[in-house]
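Asks: Predicted model and sequence below, questions to follow.
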Amino acid sequence: MIHKPGVEEVPGYYGLVKIEETVLQRIWMEQDFFTDSLITECGKEINLRERGEWNRSERGPSFKNARVEINGEIRSGDIEIHFNPTEWEEREHHLDENFNRVVLHVCIFANSFNAKSNVWRKDKQAVPCLYLLPHLFYGLEEYAEAQALAQLSGKDLFVEQLVNNLSSMSESDVNQCIAKRWKSKLSFARYRLSRQGWRIACHQWFLEVLGYRRNR
C-alpha cells in the first residue's frame, strides 16, 4: 500500500503554515533534537541506537532497519513518523503487513483529551509512541525554513506562502508577529540552555550562524 507524505497546517509566526511530513522525517534523519530523556507515551525510557534508513520510496514505514532501546530492551525494526497518532489508522497501517516491523511510532503532537496513543500492527503487536515536540531544538516553522533554504533550486512554495501572508498584513500586525517570534526564540534559547548548558549551546549556535547547522 502506497501513502503520500502528509501535510499539516500549524500556527506560525505570520499565520498558519503548511508543514510537509518530509520536514519531520528530515528532523529524525539528522537527529536534530534532544536525544536525551526520551520516553514513550507510557513513560518508558528510550535510547536511540540506530536511526534507520530513510525510506524515500513512499512504500512502508518512514525509516527501516532501526535499533532502539526501550526500558533496556533492544528492538530492531522500523520507525513510522506522523504529525498525529491518529494517522496510523487513518492511513490503514493497522491493516498493512508492510508495517509489521515497526517498533516505534514517532509523532509530533499528542492526542487530544489525553487519549492513549499506542497503536497496533496487523500482527496484533502494540507499537509504543514517542512525542517529539517537547524535544525539538526549534519550532516547526524554523525547521521548515531551514529545509526551504536548503532547497533553493526551483520554486519554493513555503517562501511563496510566507510572502503572500506578509503582503496582506498591516504594519502593526507585522510588528506583533516580530515580537511574538522574538519571544518564541527566547523561549527556545532558554530551554536549550537548560538542557545543554552555556558551553555546548553557544558552540552550536556559533556554528549555526556560520552556516554549519547540520555539521555542528
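Replies: Yes, it's here.

Asks: can we go C-alpha only for contacts and neighbour counts from here?
Replies: OK.

Asks: Kindly list the longest strand within this protein.
Replies: Of all the segments of type strand in the chain, defined by DSSP state E, the longest one is strand 73-82.

Asks: ok, which stretches of the chain are helices?
Replies: For the chain, the helices defined by DSSP state H cover 21-29, 87-90, 140-150, 157-167, 171-209.

Asks: looking at those, which is closest to Ile46?
Replies: helix 21-29 (14.3 Å; Cα to Cα).

Asks: Would you mind pulling the contact partners of the closest one?
Replies: Applying Cα atoms under 8 Å, 6 or more residues apart in numbering, the contact partners of helix 21-29 are 5-8, 33, 51, 54, 62, 81-83, 108, 143-144, 147.

Asks: ok, of the residues you listed, which come out buried?
Replies: For the contacts of helix 21-29, burial is judged from neighbour counts taken by 16 or more other Cα atoms under 10 Å, and it is met by Arg51, Trp54, Ser62, Ile81, His82, Phe83, Ile108, Tyr143, Ala144, Gln147.

Asks: Comparison target below:
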Amino acid sequence: MKEDFLHYLWRYKKFDTLNLKTSKNEDVTISNVGQYLELAGPDFFNAQITIGDQKWAGNVEIHLKSSDWYVHHHEQDVAYENVILHVVWEHDTEIYRKNNVEIPVLELKNYVHKTALDNYTLLVTPKSWIFCEKQLSTIDDFVVKNWQERLFFERLERKSKPIEELLVQTNNDWEAVLFTLLAKNFGLNTNGDIFFKIAKSIPFSIIRKESFELENLEALLLGSAGLLNEEKEDNYYENLKFRFDYLIHKYQLEKSVFEPVQFFKHRPDNFPTIRLSQLASLYYVEQNLFSKVNTINSIASVYSLFKVGASEYWQEHYQFDKLSPMKKKVLSKPFVDLIVINTIIPILFAFAKSQGKEIAENLIELINEIAPEKNAIIEKFSAFGIKSTNAFETQSLLQLKNEYCNKSKCLDCAIGIELLKNN
C-alpha cells in the first residue's frame, strides 16, 4: 500500500465517517477534510475536525504508520506544529509536538471497507503496460473527454515553461522565441537540440536584417551547423561559404562548435540541409512571422502561411556536390501539423497567458482539425479501448502516459479514481 491511497481515502471520505474514534477512543467528526495542495508540509491544510467535545481547525498529516512521523523528522519541523490529526493506516506509536503535547491519531484501517481495498489492489497490480489497461474500455466517454481536456492544458503548461525562459533570455522578443522554437522542431528528434542551439547562437536581430537575402539566411544556418567547413567543387557551396565568412566578420560572430548534425537514419526529405533551407525560406518569405501566427484561426490558414520549400539549389540536391532527381521540397502537411502541435499552439497559449487572455476554446478547435498522431503510445491506448480521432486526443494521451501512468499516479488520475468508484 502507498500513502497516495490514504490521501485518496481521506480526500474523498472513502471510509466509514460516522463512527470514527482516535487511538484514545475519542469521537471524531470531520466537517472539512482540508485542502490537498501536494506541497511541502502537511498533506491537508485548513481542515475542520471535532475531537471529543473540542472543535479544531488546522492541518492533517497522513502516513502509513504513526512512527513515520519520526522517520520523516516532523517533530523537528515548525511546518507541522499546526497538525490537529495524524491519520495513519497502522498506529504503532504515540507522537508528540515539540512542546510534548500528544497529537491525536486516527487509525484508518478499521474504517475502510474491504471492497475499497480490493479495488485498489486491482488497480495497482502490475500489468503488461499500464495498471488499468484491462479496465480502460469500461470507462465512460464523458469521464475520458473531461479528463483529456485537463491533460491537454497540463501539457501546454509544461510546454510553456521553456517559452517563458526564452522570453527572459530574449528581452520578451516573441519573434525571436518563435524562431528558436521553430528551429528546434524543424530538427525533429534527432537534430532538434542542435538546431535549437544554432538558433540561439545567432542574435535574432541578424535574422531580421538578413531576411531579405535568402542565401544569406541559408549561409548563416548551414554555416552555424558546421556544414560549410570543407572545400568543395560546388559553386553554390562556395557561394554560401563566402557569405557565411562575410557575415561572421560583419556581425563579429563567433563560430560556435556544436555536435555534428545527423543525416544517418533520416529520410532524405528530413536531412538537415533540407530542413535548414526550408527554415531559411520561411523567414525569407514571411517576415514578422509571430505577428502572422498570432492571427491564425484555422489549420488552413496555417498551411497557407507555411507553404514554403527549400531553395532552388535543393530541388536537385539533398547534400552538397551530389545531384539528385528534381523534386520541390515543400513542407508537407504532416510536418506542418507537427509544427502546429509542438510550436504554434504552445506559443499562442504562452502569449495569451502573458496577456491575461482566454483562448482555450480556440486552441482546442485548432488542434481538433489535426489528424491524430501515430506512435507506439497511441497505438497501445487504442488497443486497450481509448481510440483517438484527432491530435487533441493524442496529445492528452501522451500527457496521461508520461505524467501519470509512468509515474504510477493512478490516484491523481480521473480514470483511476473512476475505476475505484465504479468497481
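Replies: Noted; the coordinates are in hand. Bear in mind that the values here come from a model prediction, so they are computed numbers and not experimental data.

Asks: quick revisit: specify the angle between the longest strand of the first structure and helix 21-29 in degrees.
Replies: 160 degrees (axes from the mean of the first three to the mean of the last three Cα atoms, to 10 degrees).

Asks: for strand 73-82 of the first structure, packing partners?
Replies: helix 21-29, strand 63-70, strand 102-107 (3 or more Cα pairs under 8 Å, 6 or more residues apart in numbering; DSSP states H and E).

Asks: The second structure: matching residues for that strand?
Replies: Equivalent residues of strand 73-82 of the first structure are located at 54-63 in the second structure, counting by TM-score structural alignment.

Asks: neighbours around Asn422 of the second structure, how many?
Replies: Close neighbours of Asn422 of the second structure, defined as other Cα atoms under 10 Å, add up to 10.

Asks: nearest to Trp182 of the first structure, of the buried ones among the contacts of helix 21-29 of the first structure?
Replies: Lowest distance from Trp182 of the first structure to these (Cα to Cα) belongs to Tyr143, with 16.1 Å.

Asks: Enumerate every residue touching Pro128 of the first structure.
Replies: Contacts of Pro128 of the first structure were listed using Cα under 8 Å, 6+ apart, and they are Thr40, Glu41, Cys42, Val103, Leu104, His105, Ser117, Asn118, Val119.

Asks: Now distance to Gly77 of the first structure too, for the helices of the first structure, in TSV please.
Replies: Converted to TSV, the helices of the first structure look like this (distance: least, Cα to Cα, whole Å):
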stretch	distance to Gly77 of the first structure
helix 21-29	15
helix 87-90	17
helix 140-150	27
helix 157-167	33
helix 171-209	29
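
Asks: Please tell me how far Asp337 of the second structure sits from Asp68 of the second structure.
Replies: From Asp337 of the second structure over to Asp68 of the second structure the distance is 50 Å, taken as Cα to Cα, to the nearest Å.

Asks: So between those two, which is more surrounded?
Replies: Each of Asp337 of the second structure and Asp68 has its neighbours counted (other Cα under 10 Å); Asp337 has more, 22 against 16.

Asks: Moving C-terminal from the helix or strand harbouring the more buried one, which element do we reach first?
Replies: Following DSSP states H and E, one finds Asp337 of the second structure within helix 333-339. From helix 333-339 of the second structure onward toward the C-terminus, using DSSP H and E, the following helix or strand is helix 345-355.

Asks: Okay, buried residues for the helix or strand that comes right after that next one please.
Replies: Towards the C-terminus, the helix or strand next in line after helix 345-355 of the second structure, according to DSSP H and E, is helix 360-368. Neighbour counts using 16+ other Cα under 10 Å place Leu363, Ile364, Leu366, Ile367, Asn368 of helix 360-368 of the second structure among the buried residues.

Asks: for stretch 144-151 of the second structure, same thing?
Replies: Counting neighbours by 16+ other Cα under 10 Å, one finds that the buried residues in stretch 144-151 of the second structure are Val144, Trp147, Gln148, Glu149, Leu151.

Asks: and if you look at stretch 124-136 of the first structure?
Replies: Neighbour-count burial for stretch 124-136 of the first structure, counted by 16+ other Cα under 10 Å, picks out Val127, Pro128, Cys129, Leu130, Tyr131, Leu132, Leu133, His135, Leu136.

Asks: Read off where it ends up in the second structure.
Replies: With the alignment judged by TM-score structural alignment, the segment of the second structure matched to stretch 124-136 of the first structure spans residues 100-112.
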